[in-house]
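J.: sequence? don't have it. structure:
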């Protein structure tokens, strides 16, 4: 209510009603109730009115029923801790924990638990008394104060305690801190020196010439070691800082100090790694497995080892015998190692300044970054609260995560990690924690966690951090497709044909920390996984192809609690006609028709070519058959007749001088008859088969060697198939076999010949062996006859191989690959 009127939210805007009062001091609206018909009944002064759903105002008579409802409302307010006198609401509130919030008569608010003294609530003053008109608690436990001067103020329960200059610190900005065995805090300040602090007193110690401390460490003998930023190392004894290692440059420029189980002190810094046993200083270099020259953290590790990390992202593990690299710089994205927390040999947490949190399980590394929901990847330290959580200092606040959830996430990328981030809304004095010096965070003996910041020390009690368990609802605000606003937020959203640019705006509601709400969104049908949007409240998708989609978004509050339900809207991007299913089907049918038609035409053309080739082949074979028949019937008969007549004439003229000529004529005639028979066989198309070739070679060998009176042993395969062969191929193989037999008769002096013809599925093999004199192997390369053998077989598509040794005879191998049997055409 305001100046006798009311404000109503309409379409996201405040609209004033009851503005027709013209008197200087109109009475205030002191009570409102919702009626059963959806209207609102209000009381202003001594009058009553009604506001319907459309915002129309009308007067109402104070009926007994209305008065009963108003009295019941006053009783409800009183039961909730609100004292009401019927005219103005007294600003008193009892919250859900039982504490009473009261507005003072002269301004301000106090709060007190049962039996406690009221404590003033620190409110942002603006130059005058803090008048309060109303107090109210929301569903998340926040208290809201309505002030006519200062507006609306939200009061949250602080989850971070601050130790600042008002409580004894010498300087607000803190570099590093640690707690000694007596519970005294040693705090390194930005301006130099150390603040020694206890709850009862605070004092300042100057190191030397106002040098700032870069590292603080208490050893097992309760001695305090301090490394200054200029490179010196000091030991605090008898109330004085004594410089150490003044006669050596090792250790120097130290950033971190620790001690192993044997009492050896380890120093890491920009000059590398060094150790001090109490008697001897040793520097570790590349020969010791320490290639890193700029170390930032050194910590003890289980098994009497030391683990250290550097500014390049390298992590080393070892002891005085040497070190090994367990984390290469590229594994940790070359990021500054800001903290190392060894829980066990199989669980070591490493924080980095830029690439988030890393886990080493003794064998492998696992990373947790912003893609895994980490609120900020710029981490300054990592602490264990001994309650199952790891706490991280960061440049964006203090972060908490449950170890069990992190370990589950390392095994399963679908496992969820609930992150908690504390910032200025939770009482953090500044946005960022300070890192780069050690210790950059500390767990106190009482379990409280301490974090150095630029505005004091932030302290958190892990067991008392209240989680906002109210899940943030999320709502769609607007949808744009190709720049056009679609007012209907219920959907579906339909776009023009073609690819579209979609833009969705949304908001998640949280009273406690709306600025901490992060969002995850996806366009189902396009995205398989969720997009991490951070605090961005808009999601855009470029060039989305036609189709049906559903946009889904969820909100996550600052404590990691997700929305109870998704905000979603369906989107239909219409396709161009050439992108529709029926167009694809039509084109597919057309392509299929063209393919089938083209195939049919091509097959028909091939068939015509084959028929034409068969006709030519048949005509050629017919002509060859006619020639072979004529040669056999006419020329062969005539030559046979000449041979017979010559033989008869030779018998009648035994003492004639023509006897030798007649004998020679008879032999020549028989030779010509044999040659003519070979020619007839070669040109006859009926003999173009594998069986004919095998039979003819075997028959020729028997006849030829009988004339030469050389015994022949044959080993010829039976059941030779009728595989078709080209005429030239068939004739070439025969000529090669004849050449081999002819060489045996002419040159070998053999007394026996062995002819072997074998057949496999892949090749025809012919082996012709004699027991003659043989010849030198070198002669095989130069002889014309032997060269003709190989040439003929190569022209036929086969191969020839000769084996011979003087005087062991000669073996000729002829091989011819056979074509695969053709499948019958269906």
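T.: The structure has been received and is ready for your questions. Since the structure is predicted, the reported quantities are computational estimates derived from the model, not experimental observations.
J.: contacts, neighbours, all on C-alpha from now
T.: Will do.
J.: what ranges do the helices span in the stretch 651-800 of the chain?
T.: Assigned helices in the stretch 651-800 of the chain, in chain order: 659-683, 690-707, 727-743, 777-782, 784-795 (criterion: DSSP state H, counting those that start in this stretch).
J.: the longest one vs helix 690-707, what angle?
T.: Right, the one you point to is helix 659-683. Counting by axes from the mean of the first three to the mean of the last three C-alpha atoms, to 10 degrees, helix 659-683 lies at 170 degrees to helix 690-707.
J.: wait, residue 213 sits on residue 195?
T.: No. Assessed by C-alpha atoms under 8 Å, residue 213 is found out of contact with residue 195, at 10.8 Å.
J.: the two: which has the busier surroundings?
T.: Between residue 213 and residue 195, counted using other C-alpha atoms under 10 Å, the more crowded position is residue 213 (32 against 22).
J.: name the nearest residue to that one, sequence neighbours excluded.
T.: Counting by C-alpha to C-alpha, 6 or more residues apart in numbering, residue 228 is the residue found nearest to residue 213 once chain neighbours are left out, at 4.3 Å.
J.: residue 743 now?
T.: Closest to residue 743 by C-alpha to C-alpha, 6+ apart is residue 785, at 7.9 Å.
J.: then this one, side by side with the first:
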């Protein structure tokens, strides 16, 4: 099919949009830059119904980044998301809602001029007002500025005034070379420090720095009247420009004006407002917006290139450029922001594009639609030119190794030749609902993928399914096809599958090989690397293995339908999230560390993308041209971006904390620190970041020190709520990143102190803890006392039982035995002395007397042990003295404290333990000295037995001497009376035995003296 002669050199739409005029004395090439066409700025309109203020009179941006709007209905500020009216507070009420002018000095704060007279300065939440009492001249404050020496100047209906100390001085009279009062509309200080003033009669005067006499540049017309608010503007090169209806827009040149020649004005409509942006472009605004493209002619020339944008909000009263380069226009109906955007649109009247580049690197774009014939566009020299119409909707494109471009539509393959499109019908045995993708093998055979019927290799006039290769999935459509660097075929299927076809063999890769992208939707080949994009992710294939890549931002690698790797290694992706750029450095890090998550840049509708990246055929949706541009097929047209010319917003956004609100809805004024009343458990903190290029992309992180251990990702939320807070000191911190991810790491902070109730103080908690401890100790002591009382009760029962036994033995057994002995004695007396029986009976009676005496002694001992013998020291002294008679050791006994009545049973056990210890020392120690210490302490009774003898070996201490139970018996007796028994000894080092018995166990009256016992235990 021959190419149709419908080529257009320059689109009509572009001619209507941009109005280039002949430049006198300069070539047109210096003028229009199509990539900076005014219509390619992202325009955002804020209307009254959206919360924008009405009848905006002036705009200023404070040092902290806050954007302020003066209106006839009050003062407003804006953070990119919400407009808030300034209401002030007690003592800071604004004098009037009718604001005429604003000025933000570099050191911070905001000057506010009022329409009906008066001026105020707002800083750090405090408002200072000036009026007639401070010498302020009457009338509207139309202009505010500051000179290079730091002096504040204002222009009013009655003249110009300056601030001297706290008093305003009207610069009027012969001393100032001004004899009449005029309506001063505009003030400007140039680079030399000269103050310029423009009046309603079109008079332009100036005051050189350090001078007190105004001079005249233009005398104006006393009968004229203009109300232009910004007729003066200074270009970045320092030149001053003037705009008024009589003289037009022209530079201010005192030397030329002195000769009477003046300077020629620009052939641009004069508007009410004028400013130069940071790039030197001149903007003027009225009912529409005009931009004169930089550089402006020098020397001055009349004809320049300019462009216009129709504004739909009425007459513009304010024109402003913020710190990020956004242009703002304010009118009676709302606000408009123009933000430079990286994406540029084309062919917005078409949808569904098939993209392919030719061997020269220029782009061919086929529009797909329902019409019988569809246009085919070609990018020529930066212009999009329609080259042909096809006989059907192109559903697939391909460029083979020879550079030939192929198109597929209906059941037709068409190749672009010098004679135009040459069509070839598909063989009859190639069946399916339509061509999905195509590619050419190294042997020259064309392969096509048919929707719902699989892949076919075209052999002349026949088609062979899967080329006869059994390892390829049968009857399965390959949604994308491509060639790798070796010319092998790449086939992308659904369900994490792709195949590499090499001649008559193929290898199929699946999820088991590491492919986790879902349905494969895009291939991109650069050298030995093959990028694979799909519905659920991104992967890299190096010819042998697959590496899955993860994004730091969830959902960024979804529904990928186009990929381009540039020569520098950066990756550009078109997918469901929009356009994604990944820097080569990020890719290198991910390939070194499989766990690394890529940081990427996203471009979407907020950057000018017309709709969304197309998700279904034709694919791919991304193509790179030789001029460095990358093109994207979107749902509402084409978009292109030039990576080398992307302007990055390098300004960290200023972060502010706007307000703090408690649970009752009470607003608290934030300051470096804030004291909150007792009982505050919930607070809501509103914060913001003043970045306006793409405010929807500003991101925040917050941390409440004292609650959060790490930064919390707040996304685009501008409010944080904390609940269940207790008394104490906290610090709230917030940081933010602008639309390009540049973080303000310092951010803003607010110290919070929540006062405690008395019962929440440390001293109260300490007192409660002490009281609780005392109660627990008392309960514990009470429990121990009760246990000891119970033990003593059982001991008393044992004593009573022993006394009963002693009585019973004495009254029954011993008395009965005594009676029996007497009867046997009587019977024995009747036996003759010489009888052998008499001798036997006498012997038995003698033994019976011994038993009776022994029994009486036992009963006596049993009763004596219940009488509470208290002379334990005397007992040990007697035992020691007796033992010392048979041994050479010296014996000493020491008593400390006052002996008191001991519990009989406990005393018996102590006595037996002491006797055993003394006996062992005298008999086995071979000691020179043996000592006994008896200590009657208030809390316990201690018994120590020491010697300087041969000592006891460690093995003997542990197991005792075989067949002897002295040590074991002493330990058992100590346990029975709840005492602590310890032995310290070693071979040749002597021996020390200590017994410690609690007072409550050993002293007879301890259980009845609970108070004394408690004091003694805690002493």
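T.: Structure's in. What do you need? These figures come from a predicted structure and were not determined experimentally.
J.: please identify the most buried of the helices of the stretch 651-800 of the first structure.
T.: Greatest average neighbour count among the helices of the stretch 651-800 of the first structure goes to helix 727-743 (a mean of 20), per mean count of other C-alpha atoms under 10 Å.
J.: for the longest helix seen in the second structure, what is the distance to the chain centroid?
T.: When the second structure is parsed with DSSP state H, its longest helix is helix 762-808. Helix 762-808 of the second structure has its average C-alpha position 58 Å from the chain's average C-alpha position, going by C-alpha atoms, centre = their mean, to the nearest Å.
J.: please name every helix or strand in contact with that helix.
T.: helix 836-864, helix 999-1002 (3 or more C-alpha pairs under 8 Å, 6 or more residues apart in numbering; DSSP states H and E).
J.: C-terminal to the last one, what's the next element?
T.: Toward the C-terminal end, the helix or strand that comes next after helix 999-1002 of the second structure (DSSP states H and E) is helix 1010-1018.
J.: mind listing what's buried in that next one?
T.: For helix 1010-1018 of the second structure, a neighbour-count test (16 or more other C-alpha atoms under 10 Å) marks 1010, 1013 as buried.
J.: tell me the angle of it relative to helix 762-808?
T.: Using the same axes, to 10 degrees, helix 1010-1018 of the second structure lies at 120 degrees relative to helix 762-808.
J.: the stretch 201-350 of the second structure: strands as residue ranges?
T.: Along the stretch 201-350 of the second structure, counting by DSSP state E, counting those that start in this stretch, strands occupy 204-207, 215-218, 232-234, 240-244, 248-251, 273-276, 282-285, 288-292, 306-310, 316-321, 327-331, 334-339, 344-346.
J.: quick one: which of those strands is nearest residue 648 of the second structure?
T.: Residue 648 of the second structure lies closest to strand 334-339 among the strands of the stretch 201-350 of the second structure, at 12.4 Å (C-alpha to C-alpha).
J.: what angle separates the closest one from strand 316-321?
T.: Going by the same axes, to 10 degrees, strand 334-339 of the second structure makes 30 degrees with strand 316-321.
J.: the second structure: which residue goes with residue 113 of the first structure?
T.: Taking TM-score structural alignment, the alignment pairs residue 113 of the first structure with residue 295 from the second structure.
J.: any idea how far that match is from residue 235 of the second structure?
T.: Residue 295 of the second structure sits at a distance of 10 Å from residue 235 of the second structure (criterion: C-alpha to C-alpha, to the nearest Å).
J.: quick one: common contacting residues for the two?
T.: Contact criterion C-alpha atoms under 8 Å, 6 or more residues apart in numbering; residues shared by residue 295 of the second structure and residue 235: residue 280.
J.: hang on, the earlier thing: what do we get in the second structure for the residue nearest to residue 743 of the first structure?
T.: Taking TM-score structural alignment for the superposition, residue 785 of the first structure sits opposite a gap in the second structure.
J.: name the element residue 552 of the first structure belongs to?
T.: Using DSSP H and E, residue 552 of the first structure maps to strand 547-556.
J.: mean deviation of that strand from the second structure?
T.: Following the fit onto the second structure, the mean deviation recorded for strand 547-556 of the first structure is 2.9 Å by mean C-alpha distance after the TM-score superposition for the first structure.
J.: what segments of the stretch 351-500 of the first structure are strands?
T.: 357-360, 365-368, 379-384, 389-394, 397-402, 420-422, 442-443, 449-453, 456-460, 474-481, 484-486, 493-495, 500-508.
J.: against which helices or strands is the longest one packed?
T.: Meaning strand 500-508 of the first structure. strand 474-481, strand 538-544.
J.: can you list contacts of the helix or strand following that strand?
T.: With elements assigned by DSSP H and E, the helix or strand that comes after strand 500-508 of the first structure is strand 518-524. With C-alpha under 8 Å, 6+ apart as the test, strand 518-524 of the first structure has contacts from 528-537, 539, 549-558.
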